[in-house]
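A.B. asks: attaching a predicted model along with its sequence, questions to come.
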Amino acid sequence: MPGHEFIPVCEPLLAGKEMEYVTEALRTGWISSSGRFVAEFEKKFAEYCGVEFAVTTNTGTSALHVACVAAGIGKGDEVIIPTFTMIATAFAVCYCNGIPVFVDCDRETWNIDVTKIEEKITPRTKAILPVHIYGHPCDMDPIVELAKEYNLVIIEDAAEVHGAEYKGRKCGSLGDMGCFSFFANKVIASGEGGMVVTDKEDLYNRCRYYRNLAFPLDSTRAYIHEHIGFNYRMSNVTAAIGLAQTEKADEYGERRRENARLYNDRLLAVKGVTTQQEKDWAKSVYWMYSILIEDEFGMSRDEVMVKLRKRGIDSRSFFVPMHMQPSLKGYGCDCSGDYPVSEKISRKGLYLPSGSGLRKEQIDYICESLIRLKR
């Protein structure tokens, strides 16, 4: 709508000590990964997640990759993932020469359908990599039980769930390792960056080792490299922002939950609009407030997005399932089979503006605009 401010789908809220910490890093000259904010960010984030250890990385994708390497995933090993996820989940497995094995999602939370995991387990299965999608936790108890029964590693893709809880425990702390992203649209945002968290010291040390070009953890053996490692270090400047954001994480998570409450008040009764259902055992942080545009709405998802854009409202379509990705078909993944739920929500899903700094009047305008589009 002409004259109305443009509402982006997400923008970071920098309302803490970001400027103070970054200025210190620049003023002191400590801009590399050796500065104090890296260790402080790791310590603070581990405490926030309720775990013993945390390892910073330069991106969330790097966190997933280094966790897969630390878990011993190698050539031909199978890793079970949801087909409905962002491509980084699958790529992290491929980087290790492993094979992603796909599972459909459930109809209510859009997370991996835990009733369909066991049928995908084979003698080659090494790990389960559940993804907590759009801020809502996966149903982890059945996954943990399967992992114990079949001796599998659990690596949580927690890129979108900073502060979300499953039965009172923080996401990322529920498996062997949890992997986070701090991209600019996340609840905790440092522009780029990632983190692996764990309670297991051996996995912690492996992540540290491979994250830093496989430099020996024993400094007396510097420049002797027994394995292939990666330069996934986080800079002190990025960590300074991440630390400041973590100090405000509870507030930012609650802001997103409040935004979701405001959206729900207006949209739950609208025919043709389906929302992600928050389960009783879950505390979602609504990384993105996500909806499906059903046939009853009277127009397609893509038509809705175009019309919202004309009214100054940004939105994004859902991820395309992994079994439909040309890169993974070419890699050799088994992309056959039926994944009806994932295909439907990918086709019909969009997320609305969801930043922690979103205001009530903006949400009111977004909801009014969407409701007016309904035929």
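C.D. replies: Good, I have the coordinates. Residues are numbered from 1 along each chain as shown.

A.B. asks: when you work out contacts or count neighbours from here on, use the C-alpha atoms and nothing else.
C.D. replies: Noted.

A.B. asks: how far is stretch 280-292 from where the chain is centred?
C.D. replies: Relative to its chain's centre, stretch 280-292 lies at 12 Å (C-alpha atoms, centre = their mean, to the nearest Å).

A.B. asks: presented hereafter is structure B, for comparison with structure A:
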Amino acid sequence: MTEGSVDPVPLFRIDWTAEEVGNAVDSITRGSYWANGPYVDEFESLLAETMGVEHAVVFNSGTSALVGALEGCDIGPGDEVIVPSFTFIATANAVEAVGATPVFAEIDRDRYALDPDDVADRITDSTAAIMPIHYAGIPCRIEALRELARDHDLTLIEDAAEAQGATVNGAPVGTAGDAGVLSFCQNKVITTGEGGAVVTDDDELAARLEQFRSHGRVSGEYFDSADTGEYVSLGFNLRMPDVVAGIGVAQIERIDDIVARRREVATDLNDRLATLDHVHPPAEPPDGRNVYQLYTVRFDPAIDRDRVIDELAERGIASKVYFDPVHLTQYYRDQYGYTAGELPRTEAISEQVLSLPMHPSLSRHERDRIVTALEEALDACGR
């Protein structure tokens, strides 16, 4: 920073306490079970209890969990999976990883998630699954998507990576379909640095997931047995280490407090930004609870978003365009021949949104700076 400048306001800060550190030390100094162990069991139990499901199976990343969920639901070559293009690329890449084909559908204008009407138009005889995301902690129209899945006998897998703690009509997102996928990457609602989980009420699916993350092994723990064990299916090493799960235990025990503080910060920003012309704060849907994993605003088309980004940066305020349309990335252009204009609503919205700093401990002073900087940036854009 230059002389006289102020500290920057980052996009996020990880919310941690002494318990996360204590659990990590406990796992390390135990001197065993680093690749698996008691914290993994406890974390899975707490996740299942919090989500109100029978099973939670943890993985080393959210992406691994997505692949595991698709594989466990028998999605593979010849199948189509309807996904949004406005998402982190892992949503589509996981479909590719199991040999299926991602089919991109439009998003709606308020929740930035799959539009059920457009999804319905893209269902074919090859469609095997619908995999929506809950963008930035905003619950998608999951009830309508669940009805579509039931009507067409399709698998419904929720990519709830950004929305742990969000609800729809009181039910946690991630529990409406056959499986829900969570992520614990560093900027998520709760974090272990990296990690993920699949939650489900399906006993058979949970067993397949446990095998898939451990090379298809069906017998007991590898290091607790004198023999090599039995391998009954194809799998990989996608396990979550015990030390990572220990951090997760400390985080999940505080999730209600973390969500409440996120919502308090967001409510203040929503109220203050709602008074600005050409800026639309994130939605608080009437049927659900937004957990504000990201704080994404949308500008009217007249506003030069790139100019806003530069103006915010000059004032020490971080911002980020998290998602460009996946169908327009080089891989999907080359693989499927996608071109601009095929998803006009998604493409337009993706050029208008910007994520501002958000975390549970964002101070009033930092919020003041964000609002003031955004006002000045908009003035610089000639609003």
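C.D. replies: Okay, I see it. Not measured: the values here are computed from a predicted model.

A.B. asks: where does residue 68 of structure 1 land in three-state SS?
C.D. replies: Under DSSP: H, G, I helix; E, B strand; the rest coil, residue 68 of structure 1 falls in the helix class.

A.B. asks: neighbours of it, how many?
C.D. replies: Look at residue 68 of structure 1: counted by other C-alpha atoms under 10 Å, it has 27 neighbours.

A.B. asks: return the residue of structure 2 aligned against it.
C.D. replies: Aligning on TM-score structural alignment places residue 68 of structure 1 opposite residue 70 in structure 2.

A.B. asks: so that match sits against residue 93, correct?
C.D. replies: No - with contact defined as C-alpha atoms under 8 Å, residue 70 of structure 2 does not reach residue 93; the gap is 11.3 Å.

A.B. asks: after alignment, which residue of structure 1 pairs with residue 282 of structure 2?
C.D. replies: Taking TM-score structural alignment, residue 282 of structure 2 has residue 276 as its aligned residue in structure 1.

A.B. asks: okay, now the residue nearest to that match when sequence neighbours are not counted: neighbour count?
C.D. replies: Residue nearest to residue 276 of structure 1 in three dimensions, not counting chain neighbours: residue 109, with 5.4 Å by C-alpha to C-alpha, 6 or more residues apart in numbering. By the criterion of other C-alpha under 10 Å, residue 109 of structure 1 has 21 neighbours.

A.B. asks: residue 109 of structure 1 against residue 280, yeah?
C.D. replies: No - using C-alpha under 8 Å, residue 109 of structure 1 is not in contact with residue 280; the gap is 11.6 Å.

A.B. asks: quick one: contacts for residue 282 of structure 2?
C.D. replies: Residues near residue 282 of structure 2 by C-alpha atoms under 8 Å, 6 or more residues apart in numbering: 110-111, 270, 295-298.

A.B. asks: so of the residues you listed, which ones are in helices?
C.D. replies: Among the contacts of residue 282 of structure 2, the members falling in helices (DSSP state H) are residue 270.

A.B. asks: next, the corresponding residue of structure 1 for residue 91 of structure 2: secondary structure please.
C.D. replies: Matched by TM-score structural alignment, residue 91 of structure 2 corresponds to residue 89 in structure 1. Of the three states, residue 89 of structure 1 takes helix according to three-state DSSP.

A.B. asks: residue 89 of structure 1 and residue 274 of structure 1: what is the separation?
C.D. replies: Distance, residue 89 of structure 1 to residue 274 of structure 1, by C-alpha to C-alpha, to the nearest Å: 26 Å.

A.B. asks: more neighbours: which of the two?
C.D. replies: Higher neighbour count among residue 89 of structure 1 and residue 274: residue 89, with 25 against 19, using other C-alpha under 10 Å.

A.B. asks: coming back round to it: surely the match of residue 91 of structure 2 is in contact with residue 156?
C.D. replies: No - using C-alpha under 8 Å, residue 89 of structure 1 is not in contact with residue 156, being 10.0 Å away.
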